[in-house]
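K.L.:
Attaching a predicted model along with its sequence, questions to come.
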Amino acid sequence: MGKFSRLGNDLYTGRKSIDFVGRKWLWYAISGVIVLLAVLGLSVKGLDMGIEFVGGAEYKVRVAPGEATQDLADQVRSSVADTGIPAAQQPIVTTSGSGSSNSIIVQVKPVTTAESKQIIGVITDETGTTQADIQTTDIGPSWGKEIAKRSAIGLVVFLVLVVLFIWAYFREWKMSVAALVALAHDIVITIGVYALSGFEVTPATVTGLLTILGFSLYDTVVVFDKVRENTKNLRESRLSYSEAANLAVNQTLVRSINTSIVALIPVAAILYVGAVQLGASTLKDLALALFVGMIAGVYSSIFIATPLVVQLKANETAVQQAERRAVQRRKQLEADRYAAVPVFSDDMPVQDEPGEDDDLEDAPVSGGPAVVREPRPTEAMGRGRIAPTPTRPVQESPSAGRQQPTRQPKSKRGRK
């Protein structure tokens, strides 16, 4: 962790830098390939909509008191899924009631009359009941359509509020456009993963999609806020807009990684429990949307949103002037490499005096022999030129003993 902390400090101060903005076409290409795979998955395989959206059949089985346990529900789920009926591959089996009104509820997608009789036979064999104990109900898709309608309305309202918030906070509509592109990027990838994985789309999936919008926006706003801070005074800054924005991404990189890891650990645990241990469960639907969306959100806020903002602002006059000043400054430094010596200021980092670390390196460690190392050459600023080695020792000048002229005050000048 010490090396990771030092890396974060170096990224924040600018000693080390990852060129996120300069390699924007590489990140665009990677995102394009992922989005293309997601779109192909949607067009070829499609989404497996749940019972709440397409309707289906519900079987309510009355069992003896105390027998409506989760173990029995798991056995019924496995038996119904093993029937080979396409509409019953992912049945929803839950327990209901207490006391003498215990029951097990089995929900499947729309089935034919013959398939329904086959499912009822499997349920009676597994639970030890009769057909008289099973109540069959058809579920219409009207509730699912209402959920989809309300979800679409909520999504549109959310996007409108996002645009207004970013425009009002940053006073920059181009940041709003970049944020919307990042959100669309995250949504398409998450839905594509659902299509490719074959997970069923349930109301919990819709909840997860709306949740990752907020997570992705939060991470993007944090990066944008640092970009605004670094580019506030471009005239006084030594960096161009792209360099200042790239520095902002590096400064928030460690924070984004740490936040994502902390958030992904419990989501991954929920995904494992819901998909592996509980089988078909609403937990896995919610956890998959959160897991994929969080990863995509961190990626888009770093690799998509900020480079897109820089690209959109490239034609602004202030940005172009800052770019020309930065180019001219680099040319001056290349012409005179030793002109980059920093001026002393009170907030400069404290470093060891030359020679102090050499004494420590040559000292014996734990009673062992002293390790003698070659003295490190003095490096010049710029491209790393090495100062030439002196050919002879410095000697005292013969004029050192002469009396040096002194400058008299103005009141005594011209007087003899």
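P.N.:
Arrived safely.

K.L.:
CA atoms for contacts and neighbours, from now on please.
P.N.:
Fine.

K.L.:
Kindly spell out which helices and strands sit in contact with the helix ranked longest in the chain.
P.N.:
For the chain, the helix with the greatest residue count under DSSP state H is helix 241-272. Secondary-structure packing of helix 241-272 (3 or more Cα pairs under 8 Å, 6 or more residues apart in numbering; DSSP states H and E): helix 2-13, helix 203-230, helix 282-299, helix 306-312, helix 317-335.

K.L.:
Comparison target, given below:
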Amino acid sequence: MSRLGNLGARLYRGEVGYDFIGHRKLWYGVSILITITAIVGLVVRGLNMGIEFEGGAVFTTPKTTASVEQTVHSAEKISGHTAIVQELGDGGMRVQIAGVDTKTSSAVKEQLAEELKVNPEKIDAQLVGPSWGEQIANKAWQGLGIFMVLVVIYLAIAFEWRMALAALIALIHDLTITVGVYSLVGFEVTPGTVIGLLTILGYSLYDTVVVFDGLREGSKNVTKQTKFTYSEIANRSINSTLVRSINTTVVALLPVAGLLFIGGGLLGGGMLNDIALSLFVGLAAGAYSSIFIATPLVADFKEREPQMKALAKRVRAKRAKAEEREGHDSDGPQDGDGPGGEDDGGTRPRITVQDGNGNGAGAGAGVSGQRRQEPPRNRGGRGRPSGKRR
């Protein structure tokens, strides 16, 4: 078995583990800091909305000798609006200009072909109206709202409302971080971005539901035992699925990273960047929130219940008694002290075991039950003579 597999087996059996629940305040602080950073970036910088949401034109040119900087300068000089230029794999350019309508698109196309020294007939022009982008945004918000409502209802029925609430908070956490990264990086928000955001919702819930399922199984009849508190059972559930969560997350991130860094970065995949970035950030944030946010929140919610408070009190009392007993046993009875000694007030009789010579040996508190006394051995003529009497 590999080291990772051996570690996973030991985590599953509870032989080793990390106290995620005990350090939950640290993880809460880290998550709050990241979320605040994302919100500040979103407020200050905003989102770079694509023409699908703002309206404009996209011109795709054939292979040209002009650089990206020259193309940006020419497009902005011709249109009077900000232009976004991306070099394509075949040497052509994708020029995106917001604010260009049907009346001015033909003139912009002709002048752009002249500046880039290409045939205007080979430039592909696509016009997008702002109303279409508004419809996409509204549909996306509707889909997001319906999805979250259904998720909360399902988790409340399959598990309980506390787990549903914790999963909802983790989802909002993941979405906020992903949108904040888009704002800080400056990637363009396109319909591909919306598709990616909706896709990560399922991924971010996957690990959360796996941990919740283990927690539900481990917490059955939890109040009928005094060995673990609810938080400790929740921590064991996280540790038992930790390696599984890491493996599934890494396997899912590898192809997405290929899309983002190779397909989008090296090959200039265009929309691949929009989808891959949201998937990459969302998958990483979902794995983080399922371990460090969702399950600790459930433990916090449950520990506020009176029966869980009573359970924690009983567990602490039992452990205190066990520690006291171990400390007493490690000290051991001293001469003249403790049970069976001279100073115990005669509350427990001193047990004496006779040996063959008639000498007595006092037994301490560890002696229990009856002892069989062996008869004296024959010592070669001593005592009563052997043989027949005359």
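P.N.:
Okay, I see it. Because the structure is predicted, anything quoted here is derived from the model rather than measured.

K.L.:
Can you give me the TM-score here?
P.N.:
The TM-score (TM-score structural alignment, normalised by the length of structure 2) is 0.76; 333 aligned residues with a Cα RMSD of 3.3 Å.

K.L.:
Ok, which of the helices and strands packed on helix 241-272 of structure 1 comes nearest Thr94 of structure 1?
P.N.:
helix 282-299 (11.2 Å; Cα to Cα).

K.L.:
still on that earlier bit, ranking the helices and strands packed on helix 241-272 of structure 1 by burial, who's on top?
P.N.:
Highest mean neighbour count among those (mean count of other Cα atoms under 10 Å): helix 282-299, with a mean of 24.

K.L.:
post-alignment, it versus structure 2, mean distance?
P.N.:
Taken over the aligned residues, the distance from helix 282-299 of structure 1 to structure 2 averages 0.4 Å (mean Cα distance after the TM-score superposition for structure 1).

K.L.:
Would you check the span in structure 2 matched by that helix?
P.N.:
Mapped onto structure 2 using TM-score structural alignment, helix 282-299 of structure 1 spans residues 271-288.

K.L.:
what's the answer for stretch 261-269 of structure 1, then?
P.N.:
Alignment of stretch 261-269 of structure 1 against structure 2: residues 250-258, by TM-score structural alignment.

K.L.:
got the contact list for Arg45 of structure 2?
P.N.:
183-184 (Cα atoms under 8 Å, 6 or more residues apart in numbering).

K.L.:
wait, Gln86 of structure 2
P.N.:
By Cα under 8 Å, 6+ apart, the contact set of Gln86 of structure 2 is 68, 93-95, 268, 270.

K.L.:
redo that, cut-off 7 Å
P.N.:
The contact partners of Gln86 of structure 2, by Cα atoms under 7 Å, 6 or more residues apart in numbering, come to 93-95.

K.L.:
ditto for Leu290 of structure 1
P.N.:
Going by Cα under 7 Å, 6+ apart, Leu290 of structure 1 touches 208, 212, 267.

K.L.:
what about the helices in the stretch 1-150 of structure 1?
P.N.:
Using DSSP state H, counting those that start in this stretch, the helices of the stretch 1-150 of structure 1 run over 2-13, 24-44, 51-54, 70-81, 113-127, 142-170.

K.L.:
With Asp285 of structure 1 as the reference, name the closest of those.
P.N.:
Here helix 51-54 is closest among those (Cα to Cα), at 13.4 Å.

K.L.:
buried set for the closest one?
P.N.:
Judged by neighbour count using 16 or more other Cα atoms under 10 Å, the buried positions of helix 51-54 of structure 1 are 51-54.

K.L.:
One more: stretch 218-233 of structure 2?
P.N.:
Across stretch 218-233 of structure 2, burial judged by 16+ other Cα under 10 Å covers 219, 222-223, 226-233.

K.L.:
Which residues does that stretch contact?
P.N.:
With Cα under 7 Å, 6+ apart as the criterion, stretch 218-233 of structure 2 contacts 21, 215, 299, 308, 311-312, 314-315.

K.L.:
ok, 8 Å please
P.N.:
Residues outside stretch 218-233 of structure 2 that contact it (Cα under 8 Å, 6+ apart) are 21, 215, 237, 296, 299-300, 302-303, 307-308, 311-312, 314-315, 318.

K.L.:
Alright, I will stop here.
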